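>>> need a structure here:
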Amino acid sequence: MADLIIAAPAATLSRAGRYQRQDRYFQWLTGGFALFVLLLLGGIVLSILDGAWPALRQFGFGFLVTETWNPVTEKFGALAPIFGTLVTSIIAMLVGVPLGFGIAVFLTERCPPVLKRPLGIAVELLAGIPSIIYGIWGLFVLAPFLQHHVQPFLIDTLGELPWIGALFQGPPYGIGVLTAGLILGIMVLPFITAITRDVFDTVPPLLRESAYGLGCTTWEVVWNVVLPYTRAGVVGGIMLGLGRALGETMAVTFVIGNAHRISGSLLAPGTTISAAIANEFTEATGDLYTSSLIALGLLLFVITFGVLTAARLMLRHLERRRGA
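Reported below is the predicted structural model:
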């Protein structure tokens, strides 16, 4: 009997030691995966930086502030693609964020139960459509509609106003920066909607019921209860959509016009960093030309990394305020 009493704790200690070793091995394995991602990212950055170095050495800081893009004279500047990337992404957020927020509120607060699942699936299916399909639809359907109906109206109304009138002047091409921004807004809509809806569903029903019991309207419940509770998740969804808008290539290439110039009108053709690379990389003949396109890729990486970093800092600030 005494031997059994002594053997039981020994077996327990042996099992505990084995579990500790397994946990330690698992920690090393997952840490190795994380380190591999960091090494892979570092290798990508170094390779892009190596390819972009000839252009950066040739043009210096002027590469960022020069609009000229002339392969014949080998004069390259990234200002027009940077401008187009930022403007189209801003338009996409102005379209996608309100629509995504409204759809998420409807699905979580006002939608009949029988329609909630079909509508949610329909919105998420938009994320599965290839970007080239969006581009074809934008070129053959959306652009002609904007050219014949929307852009003339904008020119005749908003184009006559002070301050903002310059944004809506010029001939109605159909394609241009505004069209590209609208396409991007539709493309980022399912990401923003899905994440916002999911984080809205994490709000405890007791909080909603308490607010409704106090006589709050649906808008007051969403604005004063749901949104403060899910603020970090909503910001994360918006930043995910913004990252998609910054790096989108094919759909934008179809409808933006691919003109290396900066125009004060949103109706004029333009270009983005990703569209410029997709259009010209196979045609780049000289080393400096190729290096300039790789430098554009480096700039896009820096912009995207900056946006994600700003999002993380914003989320950390929101969490600190929430904790306070």
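>>> from here on, contacts and neighbour counts on C-alpha atoms
Fine.
>>> ranges for the strands of the stretch 101-250 of the chain?
With DSSP state E, counting those that start in this stretch, there are no strands along the stretch 101-250 of the chain.
>>> what about the helices in it?
Secondary structure of the stretch 101-250 of the chain (DSSP state H, counting those that start in this stretch): helices located at 113-125, 131-137, 143-145, 151-156, 177-201, 205-213, 218-221, 227-229, 231-247, 250-255.
>>> what packs against the one helix or strand residue 17 maps to?
Secondary structure from DSSP states H and E places residue 17 in helix 2-59. For helix 2-59, the packing partners by 3 or more C-alpha pairs under 8 Å, 6 or more residues apart in numbering; DSSP states H and E come out as helix 287-323.
>>> residue 58: neighbour count?
For residue 58, the neighbour count with other C-alpha atoms under 10 Å is 14.
>>> against residue 207, how distant is it?
60 Å (C-alpha to C-alpha, to the nearest Å).
>>> go on, residue 323?
18 Å.
>>> quick one, which of these two is more surrounded?
residue 207 (14 against 7).
>>> skipping its backbone neighbours, what lies nearest the more buried one in space?
residue 225 (7.2 Å; C-alpha to C-alpha, 6 or more residues apart in numbering).
>>> could you also give me the structure for this second sequence? I'd like to compare it with the first:
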Amino acid sequence: MDITTKNTDAPPPMPTPTETERKRAARGATRPGDRIFLGLSRGSGILLLVIMAAIAVFLTYRAVLAISEDEGNFLTTFEWNTGTRPPVFGIAVLAFGTVVSSIVAMAIAVPIAVAIALFLTHYAPRRLSGPIAYVIDLLAAVPSIVYGLWGALILVPQLNGLFSWLDTYFGWTGIFSWEGGPARSMLTVGILLAIMILPVITNVSREVFRQVPQMHEEAALALGATRWEVIRMAVLPFGRSGVISASMLGLGRALGETMAVATVLSPSFDIQASLLNAGGGTFAQNIASKFGEADTFGRDALIASGLVLFVITLLVNGAARAIIARRKEYSGANA
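Just a heads-up that it's a prediction; the model follows:
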């Protein structure tokens, strides 16, 4: 007698998907809610590109109108006389001041912000890290004009001693020579910008360091690593991309900061070799100080300088994206 054994545990055969279902699955949307969300996401991305393109077209059009009548070289001229006929203006001083003040701010803010973030996540007790993080969040919400008033009334008078010390011991470099007068220079602007961008970089870096997988740190400790070695071998490599992103956010604010810079800086259209002597200017400060009194042509010239700032910002963000793309192995998504 033949006995046929039937396997009752085998799952029933799956229905074969239809051609329409396969096409929907290939598009990534198989349910009405998924299709709606896909359409909204795609539309938002397209809308963002349209807005960016519209801004670029507007700035370029108005900039061409102004540059076509400029008697000077727009990139190298050390003047800004848009009210004369023929007009002569250029962005050499503004570009130099914007870049220098931003570099000073980043050189001061990034190391301090990363150190604070590491302290809050790996050293400070919970009852201490919470209040400190709350205060840092409050600093990020302070309006820029308040920072500017504080800088003009409190920071500038207090920097005379620092400037005198730098001139005494490092004045031979030329970068830190000081001729006296109020401390309304590029170094003052850089210090104020560093204070303003410090909360942004700290908050983002802190959240990135909190995402470090616990098993990475435990593995390092199990191998006998000290706390600093754990941070150096596990925490910093994992959070490198996040710190770069946080730094770019801070740099974006430093490049475009307006009122705080206009409040503490004594602008002039000359390039100072020393960071301590008054003078110089930035794109945002120049636009804010001259826009109200400018005529139609003068506003077109200011828009032309705004186009340069727009391009610089795009280049900086593009460079940051390239750096992050080279460090994909350290990103949280690949941990």
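>>> pretty sure residue 105 of structure 2 sits against residue 254.
Yes - with contact defined as C-alpha atoms under 8 Å, residue 105 of structure 2 reaches residue 254; the gap is 7.4 Å.
>>> hey, what's in contact with both of those two?
In the contact map built from C-alpha atoms under 8 Å, 6 or more residues apart in numbering, the residues linked to both residue 105 of structure 2 and residue 254 are 193, 194.
>>> burial of residue 224 of structure 1, as a residue count?
Neighbours of residue 224 of structure 1 using other C-alpha under 10 Å come to 13.
>>> return the residue of structure 2 aligned against it.
Using TM-score structural alignment, the partner of residue 224 of structure 1 in structure 2 is residue 233.
>>> got a list of what its match touches?
So residue 233 of structure 2 contacts residue 220 (C-alpha under 8 Å, 6+ apart).
>>> what are the contacting residues of stretch 250-266 of structure 1?
67-69, 80-81, 83-84, 131-136, 138-139, 143, 166-170, 175-180, 183-184, 269-272, 275-276, 278-279.
>>> what's the angle between the helix holding residue 17 of structure 1 and helix 287-323?
In terms of direction (axes from the mean of the first three to the mean of the last three C-alpha atoms, to 10 degrees), helix 2-59 of structure 1 departs from helix 287-323 by 130 degrees.
>>> re earlier: rebuild the helices of the stretch 101-250 of structure 1 as CSV, extending it with distance to residue 284 of structure 1.
Formatted as CSV, the helices of the stretch 101-250 of structure 1 follow (distance: least, C-alpha to C-alpha, whole Å):
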stretch, distance to residue 284 of structure 1
helix 113-125, 37
helix 131-137, 23
helix 143-145, 29
helix 151-156, 35
helix 177-201, 25
helix 205-213, 58
helix 218-221, 54
helix 227-229, 49
helix 231-247, 21
helix 250-255, 17
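>>> among those helices, which is nearest residue 33 of structure 1?
helix 231-247 (23.0 Å; C-alpha to C-alpha).
>>> the closest one packs against which elements?
On a contact count with 3+ C-alpha pairs under 8 Å, 6+ apart, helix 231-247 of structure 1 meets helix 79-105, helix 177-201, helix 287-323.
>>> again, only using 6 Å
Secondary-structure packing of helix 231-247 of structure 1 (3 or more C-alpha pairs under 6 Å, 6 or more residues apart in numbering; DSSP states H and E): helix 177-201.
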